[in-house]
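**Student:** What follows is a predicted structure for the sequence shown.
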Amino acid sequence: MKFAYSLLLRLPDSTILNLIRRFNWVKLLQFSLVSSRARQLVASLNRKTNQFNVYIENDEINISVSCNKCSIGFEFYKDKSVNDDLSIRRELLPPRIVYAKINNNSYKLHREGFELKDWVDHLLFIFNTSKVNECYLATNKYDFHSLSKTFDEIETFHLDLPEGISDEDALNAFKTSHTLCIDRSVNEEEKFHKILMRNYTCLNFMERTTLTLNDLLTINTSYTSFFDVSFTEKVLNRFLKHWIKGSNPQLVGMFFNCILEREFEMNQLLKGIDNKVTGLAANEETPNGNFVIKRFNGTRATLKITLFPNAASILMIVPAGVQKYHF
């Protein structure tokens, strides 16, 4: 097959493009690996990807690409077992075989001398994208710094290492993502101070965390979400008062999903804070409301509050920041 593709490359570009437009994805992938010219021709078909995601878990590294109505999975290191000794980080050796999964069928791809980084760059190029949309890290069996050099442009980084394994090395290796999602419980808050001060666009804590008011005041992220916290009305009230006086200057939005063992008291949240009510729900059993508060310099923020039995969701939005960051 490689010989046939080599013969095809003797033709003019326009003729080749007319021919490969009829290729299925298996043939396009095979052809793209023949030479740099073949790669360029496949990319010029403009088959753009909707999502380019990376999954690093267990013994494998997988890439999932969504392109129009087609979804393609690429499996690396499928035939190799990682050493169970967690003190030994596995190097990213050149993949001998890459498995492409298309429509529940698996096809073998090979390119002599290709490192994992070469494969990633090749796939990004032919799918006309420059970055990984989402990267999920759920194992520490690979060297983190090698991974970060291989996947060096990440939009959203998800960290979900097994319990008992420190996140610190991974967070120090993957510093360049725009959004960081912590997908597990945070129990070593003191190690997160430097993370909170980083200039992410978004920072999401997906599981239980027990961060303190001082931690909240160090956040330098534009938009932060806490999906399972137990902040009391008093703590949140103090945070709002600090923001009014000038803390968290980068804040665009912050979301709290507070899980409590009692009813949430909205009057305690807003105690001592000048505010303007902009809308209340008619249902008195769930007195949802929008409240506008004002910072010392005149900047306004809207609090959108929804109450549930033993819980409350609070969304704080700074409209000027939303316009700036196009949220």
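**Tutor:** It's in.
**Student:** Please make it C-alpha for all contacts and neighbour counts, starting now.
**Tutor:** Noted.
**Student:** Nearest residue to Leu315 in space, please, no chain neighbours.
**Tutor:** Phe255 (4.5 Å; Cα to Cα, 6 or more residues apart in numbering).
**Student:** same thing with Glu265?
**Tutor:** Glu233 (6.8 Å).
**Student:** In contact with the residue nearest to Leu315: list those residues for me.
**Tutor:** Residues near Phe255 by Cα atoms under 8 Å, 6 or more residues apart in numbering: 224-227, 313-316.
**Student:** Can you tell me which of those residues is nearest Arg262?
**Tutor:** Nearest to Arg262 among these, counting by Cα to Cα, is Ser313 at 14.2 Å.
**Student:** which residues does that closest one contact?
**Tutor:** Ser313 touches 255-258, 305-307, counting by Cα under 8 Å, 6+ apart.
**Student:** Check which helix or strand it maps to.
**Tutor:** For Ser313, the enclosing helix or strand under DSSP states H and E is strand 311-317.
**Student:** what's the answer for Tyr107, then?
**Tutor:** strand 105-109.
**Student:** second one coming, line it up with the first:
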Amino acid sequence: MRDGDPPLRLLCLPNTSLQCIVQCMQYIDQFALSLVSQRCKDLVKSIDLKCLDVYVLVHSEITIRVRITDSSWIKCLLDDDQATAAKVLTLRDGKGFAHSKPEYEVEHCLRHILEIYHQSEINTIRLLTPLRDVQSFRNTFTSCSTIVFGARSESEAVELASTFCPLKKLEFGVGRIAEHNENDENFPKIFIQNLEEIAVHLMCELNLDDLLLANSRIFRIYCQRISNFPKMLNRFIKHWLAGSNPRTRYFEFHCAGEGYLFLDMNEVFKGIKHEIVSKMDPTARQAFRAFGAAYVKFHGGYNIRKKDGTVATLSFPRYSHFEMLVWS
């Protein structure tokens, strides 16, 4: 079009022509068009847009990122969960626009994104500050693969974990000032979930019963207290040899508050057959490498073996730090 030409009345065109035009638009222009009206939104939905995943970060501001291709993203920024305006950017060049609407909340923005990209699942949610209405936010999507959150108490951790019910990974921490309730039967149930990974970056206390409940493929715990760490390890290893935790392939737990600078290996392996494995052992090195997790590295250690031939390598890379990989 040239200067002075009348504007193109886009919505007056036949539907097939409209769809062809919208399909040729840049991603951010398609998104902007979808915000104009319900008719425009339906038009954008009709061209069957797809995205690879949706990522949500709730912190000092709320960020919703839509990965359309490996190199193309759209990012929506909201000041908080009751914001009346959103800033929309493309991550490639940083250009974008601001969208303002009365009573525009994060649920509206997220629901709009999921509708136009025909998504029902969110890939990752990082909930680092509390939301005004967690249940309302949860109702905007069907499922999420990964949830990461910080909880102020064990009971809040249970509530958030049960609300979001991730499909693959649960990652959380409980505040340092939180108190451990030994009579609470709900908190340990978090560990029963059949997930790819459970990672707890901080919790009050870890005991043997918690470990024996682990059912995820990867189980990682960073805690403040472990009562009699060497004895608990000994009992845990014996339970594993007897058949506990059949699905879990990697265990890691690290105690921040105990003073076990040097674990007594005689106490850890009391009554347990084991063999020392050098950190240069090719079989063990290959097993750790094949596991495919960047944080799983072989430091040398000890092999134990079940009666059915299953082998696990135990490693103690630092004080009060235990790793165990089941690899055969």
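**Tutor:** That came through fine. Note that the structure is predicted; figures quoted are calculated from it, not measured.
**Student:** Which residue in the second structure aligns with the residue nearest to Glu265 of the first structure?
**Tutor:** Under the alignment (TM-score structural alignment), Glu233 of the first structure pairs with Pro230 in the second structure.
**Student:** Aligned counterpart of Asp42 of the second structure in the first structure, please.
**Tutor:** In the first structure, the residue paired with Asp42 of the second structure according to TM-score structural alignment is Ser36.
**Student:** Tell me how many other residues surround its match.
**Tutor:** The number of residues packed near Ser36 of the first structure is 11, by other Cα atoms under 10 Å.
**Student:** measure it to Leu9 of the first structure for me?
**Tutor:** Distance, Ser36 of the first structure to Leu9 of the first structure, by Cα to Cα, to the nearest Å: 11 Å.
**Student:** picking up where we left off before, could you identify the helix or strand that succeeds the strand holding Tyr107 of the first structure?
**Tutor:** Downstream of strand 105-109 of the first structure (by DSSP H and E), the next one is helix 116-126.
**Student:** Could you tell me how far that next one lies from the centre of the chain?
**Tutor:** 20 Å (Cα atoms, centre = their mean, to the nearest Å).
**Student:** how big's the offset between it and the second structure?
**Tutor:** Overlaying the second structure shows helix 116-126 of the first structure at a mean distance of 4.4 Å from the equivalent residues (mean Cα distance after the TM-score superposition for the first structure).
**Student:** same for that helix, what does it pack against?
**Tutor:** helix 36-43, helix 144-150 (3 or more Cα pairs under 8 Å, 6 or more residues apart in numbering; DSSP states H and E).
**Student:** what's the angle from that helix to helix 36-43?
**Tutor:** Relative orientation of helix 116-126 of the first structure and helix 36-43, computed by axes from the mean of the first three to the mean of the last three Cα atoms, to 10 degrees: 50 degrees.
**Student:** In helix 116-126 of the first structure, which of the residues would be classed as buried?
**Tutor:** 116-117, 119-126 (16 or more other Cα atoms under 10 Å).
**Student:** so where is whichever helix or strand comes after that helix in the second structure?
**Tutor:** Downstream of helix 116-126 of the first structure, the first helix or strand assigned by DSSP H and E is strand 132-137. The aligned range for strand 132-137 of the first structure in the second structure is 122-127, by TM-score structural alignment.
**Student:** Check what contacts that stretch and list those residues.
**Tutor:** Contacts to stretch 122-127 of the second structure, defined as Cα under 8 Å, 6+ apart, come from residues 53-59, 141, 143-150.
**Student:** swap the cut-off to 6 Å and go again
**Tutor:** By Cα atoms under 6 Å, 6 or more residues apart in numbering, the residues outside stretch 122-127 of the second structure that reach it are 53-58, 144-149.
**Student:** picking that back up, mind checking the SS state of the match of Glu233 of the first structure?
**Tutor:** Three-state call for Pro230 of the second structure (DSSP: H, G, I helix; E, B strand; the rest coil): helix.
**Student:** surely it meets Asn266?
**Tutor:** No: the pair Pro230 of the second structure and Asn266 does not pass the contact test of Cα atoms under 6 Å, sitting 9.2 Å apart.
**Student:** Neighbour count for those two, which is higher?
**Tutor:** It is Pro230, of Pro230 of the second structure and Asn266, that has more neighbours when counted by other Cα under 10 Å, with 20 against 11.
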